[in-house]
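[1] next comes the sequence, and after it the predicted model I'd like to discuss.
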Amino acid sequence: MDIWTYQSVEYVSVAGEAWLASASEYPSSMRALWEARPWAPAVLPCGRVFDVISLPAVFGRRVLDELWTSGPGCGPVATYRGRTLLFVQPGAAARLRTLLAWEEWARDVPPLLCHGQGDAITVPPVQRAVDEPESASGRWIVAPDTGEPWLPGASVVLWACVRAARGRVREGGDQVVDGR
């Protein structure tokens, strides 16, 4: 399944909204904000419920394709200001940053922004008006739809990044380079 060919999820489920709000120090206030202004992006802290890896848009697509093609898939994913935001396990951002700096084979991976404990990110709106064009407020590619979405760890994201950066070998030995 190519998640890029389907229309993006326009609404975050109630359970997904509760999960996102639980990252806030004041979850009930966050839910009240979304009830009053569901089309407004929100700023949420990282480190408690999730970390976020921010990838350049094209590379982010390649990483997501790897996660879905090679397994195991991914949890919530959004776009914001031309970047792909991959939600990962708490603590994964610091671990990934360390692995990328330490491992020689990760040198082909473009610089990633790893948001963890002490950082905050802007998440897209939980709803988007049907007639509203996509804007700088971003959109959900894979919206949170449960109260406990599966989040990949640092090693899963690392291998997906390395495979995406170097291309991957198809069955039969054909090399995939730059998606061709």
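    Thanks, I have it.
[2] contacts and neighbour counts: CA atoms only from here.
    Noted.
[3] can you tell me how far the residue nearest to the spatial centre of the chain sits from Ser22?
    Centroid-nearest residue in the chain, with C-alpha atoms, centre = their mean: Leu86, separated by 1.6 Å. From Leu86 across to Ser22, the span is 18 Å (C-alpha to C-alpha, to the nearest Å).
[4] could you double-check that the residue nearest to the centre of the chain sits in contact with Ala78?
    Yes - using C-alpha atoms under 8 Å, Leu86 makes contact with Ala78 at a distance of 6.8 Å.
[5] that older thread, which residues touch the residue nearest to the centre of the chain?
    Val52, Ile53, Ser54, Leu55, Gly75, Pro76, Val77, Ala78 (C-alpha atoms under 8 Å, 6 or more residues apart in numbering).
[6] helices along the protein, start to end?
    14-21, 27-36, 57-69, 92-102, 154-166 (DSSP state H).
[7] between these, which gets nearest to Gly82?
    Closest approach to Gly82 among the helices of the chain (C-alpha to C-alpha): helix 57-69, 5.8 Å.
[8] contacts for that closest one next, please.
    Contacts for helix 57-69 (C-alpha under 8 Å, 6+ apart): 1-2, 73-74, 79, 82-84, 110, 157, 160-161, 163-165, 179.
[9] tell me which of those residues is nearest to Arg128?
    Among the contacts of helix 57-69, Thr79 lies closest to Arg128 (C-alpha to C-alpha), at 13.6 Å.
[10] before we go on, here's another structure to hold up against the first:
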Amino acid sequence: MEETIAAAEDSQIAGQIPQQRGDSPQETAVRYAEERHWDVFPGTWLEAVGGIPRCSCGEASCPAPGAHPTRPDWANQATGSATVVRRLWQKQPMASVLLPTGRTFDALCVPETAGFLALARLERMSLTLGPVALSPDRRMQFFVLPGGAVKVPELVRKSGWVPASLDLVALGAGAYVAAPPTRFGARGAVQWARRPTPANRWLPDVEELVSALAYACGRDR
């Protein structure tokens, strides 16, 4: 039975990612603040150096070029005020759009293959899903209600898995995710695998997703 389910899910993994709207980083950040009431803050951006995109931080070996905070106190910079958001991006229009976790949402981060497998399973089960982001480093972030990140290790164990054996990262207070249209170096832009809409304004509890995500990560090892 499990093999039949897995085969059906695998056939859905290759689905195309929806195309992104052509809004600027500032316009998109303002929309996140106004429509979703998410806190946002500007991060680094990409600069062309000899025709090659480099991170504005100046580090040639930057692990997240164009997609990380510019200052250590970034958590204090994050704001849900559209007026402040406009002012922040006026200073650097190409700054990446970063969202702090642990406030209006937490995020469960898994490898892309496991993420699509879990999406297929969750949708077939008719479970409520929040927004799901896909970054060009082949990671997916599932948005859940805030406060859920700390519950993940115990929930994974209850699902029959050893937390350390799975590539399932829970992002809560003190962490952040990059949101569309942020670009990661030459690898491309962050996209929405499941775009924020009025239908998914209410986020799921972490308990609703962990079992499917743990199973998908276990299969992806």
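    Cool, the structure landed. Note that the coordinates shown come from a computational prediction; the quantities given were computed from them, not determined experimentally.
[11] tm score of chain vs chain?
    The TM-score (TM-score structural alignment, normalised by the length of structure 1) is 0.69; 160 aligned residues with a C-alpha RMSD of 3.5 Å.
[12] hang on, the earlier thing: ChimeraX command to pick out the buried ones of the contacts of helix 57-69 of structure 1?
    To isolate the buried members of the contacts of helix 57-69 of structure 1 in ChimeraX, using 16 or more other C-alpha atoms under 10 Å:
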select :74,79,83,84,157,160,161,163,164,165
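[13] and the furthest pair within the contacts of helix 57-69 of structure 1?
    Farthest pair in the contacts of helix 57-69 of structure 1 (C-alpha to C-alpha) is Met1 and Pro110. Separation: 25.4 Å.
[14] check contacts around Pro111 of structure 1.
    Leu55.
[15] counterpart of it over in structure 2?
    Counting by TM-score structural alignment, Pro111 of structure 1 lines up with Asp167 in structure 2.
[16] distance of that match from Thr197 of structure 2?
    Counting by C-alpha to C-alpha - Asp167 of structure 2 and Thr197 of structure 2 are separated by 28 Å.
[17] nearest to Ala136 of structure 1, out of the helices of structure 1?
    Here helix 57-69 is closest among the helices of structure 1 (C-alpha to C-alpha), at 13.6 Å.
[18] mind listing what's buried along that closest one?
    Buried residues in helix 57-69 of structure 1 (16+ other C-alpha under 10 Å): Ala57, Phe59, Gly60, Arg61, Arg62, Val63, Leu64, Asp65, Glu66, Leu67, Trp68.
[19] now swap in stretch 11-31 of structure 1 and tell me
    For stretch 11-31 of structure 1, by 16+ other C-alpha under 10 Å, it's 11-13, 16-24, 27, 30-31.
[20] and for stretch 162-171 of structure 2?
    Pro163, Leu166, Asp167, Leu168, Val169, Ala170, Leu171.
[21] correct me, but the fifth one touches Leu108?
    The reference is to Val169 of structure 2. Yes - here Val169 of structure 2 lies in contact with Leu108, judged by C-alpha under 8 Å, at a distance of 5.8 Å.
[22] does Arg168 of structure 1 touch Val176 like I think?
    Yes - with contact defined as C-alpha under 8 Å, Arg168 of structure 1 reaches Val176; the gap is 5.3 Å.
[23] okay, the two: which has more neighbours?
    A count of neighbours by other C-alpha atoms under 10 Å puts Arg168 above the other of Arg168 of structure 1 and Val176, at 19 against 14.
[24] distance of the more buried one relative to Trp159 of structure 1?
    11 Å.
[25] do the same with Arg95 of structure 1
    Taking C-alpha to C-alpha, one finds Arg95 of structure 1 at 13 Å from Trp159 of structure 1.
[26] which residues are in contact with Glu9 of structure 2?
    Per C-alpha under 8 Å, 6+ apart, neighbours of Glu9 of structure 2: Leu117, Ala120, Arg121.
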